[in-house]
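In: sequence plus the predicted model coming up.
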Amino acid sequence: MREPKWRESGEDPDYRFSLANERTFLAWIRTALAILAGAVLLEEFSTKIGPHWVTVVLAVVLGALSAVLAVVAYVRWRANEIAMRERRRLPLTVAVPLIAAVVLAVAAVLTVLIAIYGR
């Protein structure tokens, strides 16, 4: 595999920081996979709550969030690596409030559906 251009700039960070950054990347990927599993579970087994189209929309939203998080995980990992190489502050991320907002919205809608249609 060809080494990316950005790895030629700055100096190599302490390997412990690079490994910690990699573990963080993997945690984001696990989160994306868990959200995707929730989307599949919701669509597959939500026969008793609300109109089916609403649960399908919620599942699609969760699936899209999962895909976005997978991309954000890589972008964030790369940005952190570059910042460490150039001895800059680590960049902020929009992923945390994004996850919180989407999961809050889906949870709120599901709670209402369960309260209305649940048996």
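Out: The structure has been received and is ready for your questions. Residues are numbered from 1 along each chain as shown.
In: going forward, measure contacts and count neighbours with C-alpha atoms only.
Out: OK.
In: next, count neighbours for Leu33.
Out: Leu33 has 17 neighbours, counted by other C-alpha atoms under 10 Å.
In: I figured it hits Ser66, correct?
Out: Yes: using C-alpha atoms under 8 Å, Leu33 is in contact with Ser66, at 6.7 Å.
In: name the helices or strands packed onto the one helix or strand Leu26 maps to?
Out: Taking DSSP states H and E as the definition, Leu26 sits inside helix 15-45. Using 3 or more C-alpha pairs under 8 Å, 6 or more residues apart in numbering; DSSP states H and E, the elements in contact with helix 15-45 are helix 52-85.
In: pull out the buried positions in the helix it packs on.
Out: Residues of helix 52-85 classed as buried by neighbour count (16 or more other C-alpha atoms under 10 Å): 55-56, 58-67, 69-70, 72-74, 76-85.
In: try stretch 103-113
Out: Using 16+ other C-alpha under 10 Å as the test for burial, stretch 103-113 gives Val103, Val106, Val109, Leu110, Leu113.
In: next up, a structure to set beside the first:
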Amino acid sequence: MPRRRPPLRDVGHDPDYRFSLANERTFLAWIRTSLALIAGGVALASLVPELTPEALRDGLAVLLVVLAVVVALRSYARWDRAERAIRQDLPLAVGGTTVRILAAGIVVVGAGVLALLLLGR
């Protein structure tokens, strides 16, 4: 059976609340990004039906929503890691794969939308 992580309240000490609030604001910014990606996927799938080929348009819409789910899940993991580090006075992790995943996904979607616009003429 996998070992469970202790609840946050049992880790380290209560930090300066400003650090926890900053961590929460960062988490919420990632969640807003996820919501924007979902909105973009829905818009691409339903609001611009004239963009063809349909398979490319629908594939890009699905990619946006999948990217949103990945970013939302990873943002929670990032928040939890950062909060535990703050509570234990440990250094925060720098960088991370979430930023690279998001950037790569946006590049692919951007190239796909450009292709849709050029092919739809």
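Out: Structure received. As the structure is a computational prediction, the values presented were derived from the model and not from experiment.
In: picking up where we left off before, residue range for the helix holding Leu26 of structure 1 in structure 2?
Out: The aligned range for helix 15-45 of structure 1 in structure 2 is 17-47, by TM-score structural alignment.
In: could I get the buried residue list for the matching stretch?
Out: In stretch 17-47 of structure 2, counting by 16+ other C-alpha under 10 Å, buried: 20, 23-24, 27-28, 30-31, 33-35, 37-42, 44-45.
In: give me the residue at the spatial middle of structure 1.
Out: In structure 1, the residue lying closest to the centroid (C-alpha atoms, centre = their mean) is Leu69, at 3.0 Å.
In: so who does that one touch?
Out: Leu69 of structure 1 is in contact with Trp28, Ile29, Ala32, Ala95, counting by C-alpha atoms under 8 Å, 6 or more residues apart in numbering.
In: aligned partner of it in structure 2?
Out: Leu69 of structure 1 maps onto Val71 in structure 2, by TM-score structural alignment.
In: which residues are in contact with the residue lying closest to Thr24 of structure 1 once chain neighbours are set aside?
Out: In space, Thr24 of structure 1 comes closest to Trp77 once its chain neighbours are excluded; the distance is 7.8 Å by C-alpha to C-alpha, 6 or more residues apart in numbering. Counting by C-alpha under 8 Å, 6+ apart, Trp77 of structure 1 touches Asn21, Glu22, Thr24, Phe25.
In: now with 10 Å?
Out: By C-alpha atoms under 10 Å, 6 or more residues apart in numbering, the contact list for Trp77 of structure 1 reads Ser18, Asn21, Glu22, Arg23, Thr24, Phe25, Leu26, Trp28, Val71, Ala83.
In: ok, the nearest residue to Ser20 of structure 2 once chain neighbours are set aside to Gly120 of structure 2 distance?
Out: Computed as C-alpha to C-alpha, 6+ apart, the closest residue to Ser20 of structure 2 that is not its neighbour in sequence is Glu83, at 6.7 Å. Going from Glu83 of structure 2 to Gly120 of structure 2 by C-alpha to C-alpha, to the nearest Å gives 47 Å.
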